[in-house]
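Trainee: Have a look at this fold, sequence not included:
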């Protein structure tokens, strides 16, 4: 009878080490997700927040809705954008997606890629 008790005790001791080993893949998956997804997203959010804090009058921006305009007025949370001659709209500061110059450079690069692909075919 005591032999069974010793056998059960040995199995429990080995099971604890086996339980820890089963968590190692989960820990590795979390580490990979952190470095591939979470950390870059936090870095991008921090850069966008810095961009929003550095907005100035006269800067050309694009909203998340795709409206292009020039900043003509600013308060803490509201920007006034001139989208055409004497046409102004008010938008929340958080509605700004980025700089219009950055979007134009990106679209020019995309246009050059498409042109190169079409001339190469």
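Mentor: Good, I have the coordinates. Treat the numbers as computed from the prediction; the structure is a model and nothing was measured.
Trainee: only C-alpha atoms for contact and neighbour calcs from this point on.
Mentor: Noted.
Trainee: tell me the SS of the spatially most central residue of the chain?
Mentor: The centre of the chain sits closest to residue 41, judged by CA atoms, centre = their mean, with a distance of 3.6 Å. Secondary structure for residue 41, judged by DSSP: H, G, I helix; E, B strand; the rest coil, is helix.
Trainee: Take this one as well and set it beside the first:
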């Protein structure tokens, strides 16, 4: 019964309006990738390399705040850390936050 101006405007548009409507979303995703996702992936890669390079004699800091010396590295993702004279605990490699003092590799 009543004709509105909205019906008359619906016929226009096309591919150009679809691209311009998605352009802000694409830009937001690009910014989020470079500011959040990429640095986090880089940090994870560095942590994984640090954990894989652990060896006997390294002083480490766990995520729980315990500082100790690595006495044994196991293959199943665990290490043994001596936190005091004669006190050794088993710790998952993934929970190592930082290597404080790294031992030098033996000359071949």
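Mentor: Noted; the coordinates are in hand. As the structure is a prediction and not an experimental result, all values here were calculated from the model.
Trainee: what's the spacing between the residue nearest to the centre of the first structure and residue 33 of the first structure?
Mentor: Distance of residue 41 of the first structure to residue 33 of the first structure, computed by CA to CA, to the nearest Å: 11 Å.
Trainee: same thing with residue 18 of the first structure?
Mentor: 24 Å.
Trainee: same question, residue 63 of the first structure
Mentor: Using CA to CA, residue 63 of the first structure is found at 30 Å from residue 33 of the first structure.
Trainee: who's more crowded, those two?
Mentor: Using other CA atoms under 10 Å, the more surrounded residue of residue 63 of the first structure and residue 33 is residue 63, with 19 against 12.
Trainee: chain center to stretch 68-78 of the second structure, what's the gap?
Mentor: 22 Å (CA atoms, centre = their mean, to the nearest Å).
Trainee: What of stretch 38-45 of the first structure?
Mentor: When distances are taken as CA atoms, centre = their mean, stretch 38-45 of the first structure is centred 5 Å away from the chain's centroid.
Trainee: now do stretch 90-110 of the first structure
Mentor: Centroid separation between stretch 90-110 of the first structure and its chain, computed with CA atoms, centre = their mean, is 15 Å.
Trainee: Which elements pack onto the helix or strand containing residue 16 of the first structure?
Mentor: Assigned by DSSP states H and E, residue 16 of the first structure belongs to helix 2-33. The contact analysis (3 or more CA pairs under 8 Å, 6 or more residues apart in numbering; DSSP states H and E) places helix 2-33 of the first structure against no helix or strand.
Trainee: Show me what counts as buried in that helix.
Mentor: Residues of helix 2-33 of the first structure include none that count as buried (16 or more other CA atoms under 10 Å).
Trainee: Could you do stretch 91-103 of the first structure as well?
Mentor: For stretch 91-103 of the first structure, burial by neighbour count (16+ other CA under 10 Å) applies to 93, 96, 97, 98, 99, 100.
Trainee: who's in contact with the fifth one?
Mentor: For residue 99 of the first structure, the contacting residues are 59, 60, 61, 62, taking CA atoms under 8 Å, 6 or more residues apart in numbering as the criterion.
Trainee: Can you tell me how far residue 50 of the second structure is from residue 68 of the second structure?
Mentor: Counting by CA to CA, the gap from residue 50 of the second structure to residue 68 of the second structure is 16 Å.
Trainee: All good on my end, thank you.
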